[in-house]
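Student: below is the structure, and that's it, no one-letter string:
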């Protein structure tokens, strides 16, 4: 739930960052600022293919798709919702590729959460164009593939894995920025950040998305994926749009419709059902009353 709060607020940070930086450059900068930290952090003892796969799918493609979608008109609150399609993607891929089993209660909870998410998406999609929605869904699928790479990595120290994926996104992101946005556009935005009226907000957004969302949020998420099945952890990401809608309402004036609030309650209830395996495991470990 802490991760959901951090990631839900992250969409406000992304909105502020994209108000000043072009999307591909901002996506690369998000991870490039973490590279000096790696001088003091040992490389995680995992196979290179899972480290690079996690960095490619979770760190590179997910945010490339998301940032472009937001840049071309994806509303902040709706982006926080559609991105959580990664949860059912992760559950399905985990069952197909990792042979993880689902309980009937989990299936019921996940189905309810997805139903609530689809209802909000359908309602929001009435005022949004199709292309940003499709691009955001591509980002969600990339996130799901990254979740599986993280789980397969089985990192002894998940925080080290989260930090070391920072070696992957900068090069492809800055290359894409040079080819698509222009060789000097991003660097000009960086060198003039303190002189721009949107610069301070963009730097604050960069700090939030790099430290709170990536280091702390993704570090906790990676830890959870290492301890519990993907089908147990992934549904919690469906809480992110509830936080995203709330923060977008308070800070950006994006007021949710009562229908969306009701559907959000269905999402929360579905997540609680989807996490039933954790609750039963905890109950089994507690001593019986004497």
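Tutor: Nice, thanks for sending it over. The model shown is predicted, which means the values in this text are computed figures rather than measured ones.
Student: only C-alpha atoms for contact and neighbour calcs from this point on.
Tutor: Noted.
Student: now do the contacts for residue 112.
Tutor: Residues in contact with residue 112, defined by Cα atoms under 8 Å, 6 or more residues apart in numbering, are 266, 267, 269, 270.
Student: so where does it fall, helix or strand?
Tutor: According to DSSP states H and E, residue 112 maps onto helix 104-125.
Student: now residue 201: closest residue in space that isn't a chain neighbour?
Tutor: residue 16 (5.8 Å; Cα to Cα, 6 or more residues apart in numbering).
Student: measure the one you found to residue 176 for me?
Tutor: 21 Å (Cα to Cα, to the nearest Å).
Student: check residue 261 too.
Tutor: In terms of Cα to Cα, residue 261 sits 38 Å off from residue 176.
Student: over to residue 144?
Tutor: Counting by Cα to Cα - residue 144 and residue 176 are separated by 23 Å.
Student: neighbour count winner among those two?
Tutor: In this view residue 144 and residue 176 are compared by other Cα atoms under 10 Å, and residue 144 has more residues nearby, 29 against 18.
Student: isn't the more buried one right up against residue 87?
Tutor: Yes: applying Cα atoms under 8 Å, one finds residue 144 in contact with residue 87, separated by 7.0 Å.
Student: before we move on, the earlier item: switch the contacts of residue 112 over to JSON lines; also include distance to residue 108 and secondary structure.
Tutor: JSON lines is the format used below for the contacts of residue 112 (distance: Cα to Cα, whole Å; DSSP: H, G, I helix; E, B strand; the rest coil):
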{"residue": "266", "distance to residue 108": "12", "secondary structure": "helix"}
{"residue": "267", "distance to residue 108": "12", "secondary structure": "helix"}
{"residue": "269", "distance to residue 108": "10", "secondary structure": "helix"}
{"residue": "270", "distance to residue 108": "7", "secondary structure": "helix"}
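Student: looking at the residues you listed, which one is closest to residue 107?
Tutor: Residue 107 lies nearest to residue 270 out of the contacts of residue 112, by Cα to Cα, at 9.4 Å.
Student: and that closest one, how many residues sit next to it?
Tutor: 27.
Student: ditto for the one 3 residues further on
Tutor: A total of 22 residues lie near residue 273 under the criterion other Cα under 10 Å.
Student: could you do residue 75 as well?
Tutor: Neighbour number of residue 75 under other Cα under 10 Å is 21.
Student: any idea how far the closest residue to it other than its chain neighbours is from residue 11?
Tutor: Closest residue to residue 75 apart from its sequence neighbours, by Cα to Cα, 6+ apart: residue 128 at 7.9 Å. Per Cα to Cα, residue 128 is found 17 Å from residue 11.
Student: the structure to be compared is supplied as follows:
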């Protein structure tokens, strides 16, 4: 039964906890990527992260004896693996090397809008008025955060295109993943999506070997952290929550990521946010609250 159609999904405590875990861990990934990106190329960083995640997920899958997903789940799993686990990670890693963090967050912030539009069209989820209103408020907040953080530097056209490509890949991957979750568990879909993404990134293996040889231990630990937590754990909790609500509502939840990134950068990197950034963050959270009530 589709819980989102019954009104249970927004009040599902486990799903909400899973979504919250995902948001916090994905926000922490921006800090780790910033550190690891100084020593790893975009492709090698994505491959290293995915390999660590795939090993951890396969181990858990064997432990739980869940086995292979049913045949009906493979098309959606493959789409999410290639587009979200593979293309999205490489494009975002590359784009953030050429544009500042604020601009990247603002550009990738169109992802939830695309998820809602694609979900409403392809998955027939509809577009409730409160969801649209919440998305509009949250998107405005993401734009404010992006503008407040984009201060001094200029953005390259290539970097902008790469961040937009990441947003499209993210949205398409989520919409592709949703049908797979009707036939397989969150762990199965995440494990094989991650594995497919790693296979798609294998051309970067020589660069990964070279980067690992030259990188300091702290950067390698960043890659391990990214694989275990923002990838293995966070993508599994995401899939669990997505199986219990609509793609559009889950996409709207991620609008709070930029706000958390600002707070983490403030606490961990000593980068104090501008007042305008705090206003944008408040709008993001307000928009998420409205969208979850739809």
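Tutor: Structure received. Bear in mind that the values here come from a model prediction, so they are computed numbers and not experimental data.
Student: and the TM-score between them?
Tutor: Superposed pair, TM-score by TM-score structural alignment, normalised by the length of structure 1: 0.84. Supporting alignment: 265 aligned residues with a Cα RMSD of 2.0 Å.
Student: now do the contacts for the closest residue to residue 155 of structure 1 other than its chain neighbours.
Tutor: In space, and not counting its chain neighbours, residue 155 of structure 1 is closest to residue 46: 5.9 Å by Cα to Cα, 6+ apart. When the contact criterion is Cα under 8 Å, 6+ apart, the partners of residue 46 of structure 1 are 153, 154, 155.
Student: what do we get in structure 1 for residue 117 of structure 2?
Tutor: Using TM-score structural alignment, the equivalent of residue 117 of structure 2 in structure 1 is residue 92.
Student: if you count surrounding residues, which of residue 128 and residue 11 of structure 1 has more?
Tutor: Using other Cα under 10 Å as the criterion, residue 128 of structure 1 and residue 11 rank with residue 11 on top: 28 against 16.
Student: give the helix, strand or coil label for that one.
Tutor: Using DSSP: H, G, I helix; E, B strand; the rest coil, the structure places residue 11 of structure 1 in helix.
Student: does it touch residue 76 like I think?
Tutor: Yes: counting by Cα under 8 Å, residue 11 of structure 1 does reach residue 76; the two are 6.3 Å apart.
Student: okay, and the common contacts of the two?
Tutor: Residues touching both residue 11 of structure 1 and residue 76 by Cα under 8 Å, 6+ apart: residue 244.
Student: and the top helix by length along structure 1, what's buried?
Tutor: Looking across structure 1 with DSSP state H, the single longest helix is helix 130-153. Of the residues in helix 130-153 of structure 1, those with enough neighbours to count as buried (16 or more other Cα atoms under 10 Å) are 132-133, 135-153.
Student: ditto for stretch 261-269 of structure 2
Tutor: In stretch 261-269 of structure 2, counting by 16+ other Cα under 10 Å, buried: 261, 262, 263, 264, 265.
Student: which ones among these are found in helices?
Tutor: 261, 262, 263, 264, 265.
Student: ok, of the residues you listed, which one's closest to residue 148 of structure 2?
Tutor: Distance to residue 148 of structure 2, by Cα to Cα, is smallest for residue 262 among those, at 10.8 Å.
Student: give the equivalent position in structure 1 for the closest one.
Tutor: In structure 1, the residue equivalent to residue 262 of structure 2 is residue 245, according to TM-score structural alignment.
Student: what residues are up against the closest residue to that match other than its chain neighbours?
Tutor: Among residues not flanking residue 245 of structure 1 along the chain, residue 77 sits closest, at 4.8 Å (Cα to Cα, 6+ apart). Contacts for residue 77 of structure 1 (Cα under 8 Å, 6+ apart) come out as 11, 241, 244, 245, 248, 254.
Student: which residue in structure 1 aligns with residue 89 of structure 2?
Tutor: So residue 89 of structure 2 corresponds to residue 63, using TM-score structural alignment.
Student: wait, that match sits on residue 29?
Tutor: No: in this structure, residue 63 of structure 1 is not within contact of residue 29 by Cα under 8 Å, at 11.5 Å.
Student: higher neighbour count, the two?
Tutor: In this view residue 63 of structure 1 and residue 29 are compared by other Cα under 10 Å, and residue 63 has more residues nearby, 25 against 21.
Student: residues touching that one, list them.
Tutor: 27, 139 are the contacts of residue 63 of structure 1 under Cα under 8 Å, 6+ apart.
Student: one more: residue 48 of structure 2?
Tutor: Residues counted as contacts of residue 48 of structure 2 (Cα under 8 Å, 6+ apart) are 208, 223, 224, 227.
Student: same check on residue 13 of structure 1?
Tutor: By Cα under 8 Å, 6+ apart, the residues touching residue 13 of structure 1 are 202, 204, 205, 206, 208, 209.
Student: I'd like to know which of those are buried.
Tutor: For these, buried by 16+ other Cα under 10 Å: 202, 205, 206, 208, 209.
Student: next step: the residues you listed restricted to helices.
Tutor: Going by DSSP H, the helices hold 202, 205, 206 from these.
Student: could you dump the residues you listed to CSV with distance to residue 163 of structure 1?
Tutor: Converted to CSV, these look like this (distance: Cα to Cα, whole Å):
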residue, distance to residue 163 of structure 1
202, 22
205, 19
206, 16
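Student: from the residues you listed, which is closest to residue 166 of structure 1?
Tutor: Distance to residue 166 of structure 1 across these (Cα to Cα) is lowest for residue 206, with 14.4 Å.
Student: counterpart of the closest one in structure 2?
Tutor: For residue 206 of structure 1, the residue aligned by TM-score structural alignment is residue 223.
Student: do the same with residue 8 of structure 1
Tutor: Match for residue 8 of structure 1 (TM-score structural alignment): residue 27.
Student: next one: residue 268 of structure 1
Tutor: Aligned counterpart of residue 268 of structure 1 in structure 2: residue 285 (TM-score structural alignment).
Student: tell me who's in contact with residue 90 of structure 2.
Tutor: Neighbour list for residue 90 of structure 2: 42, 43, 45, 46 [criterion: Cα under 8 Å, 6+ apart].
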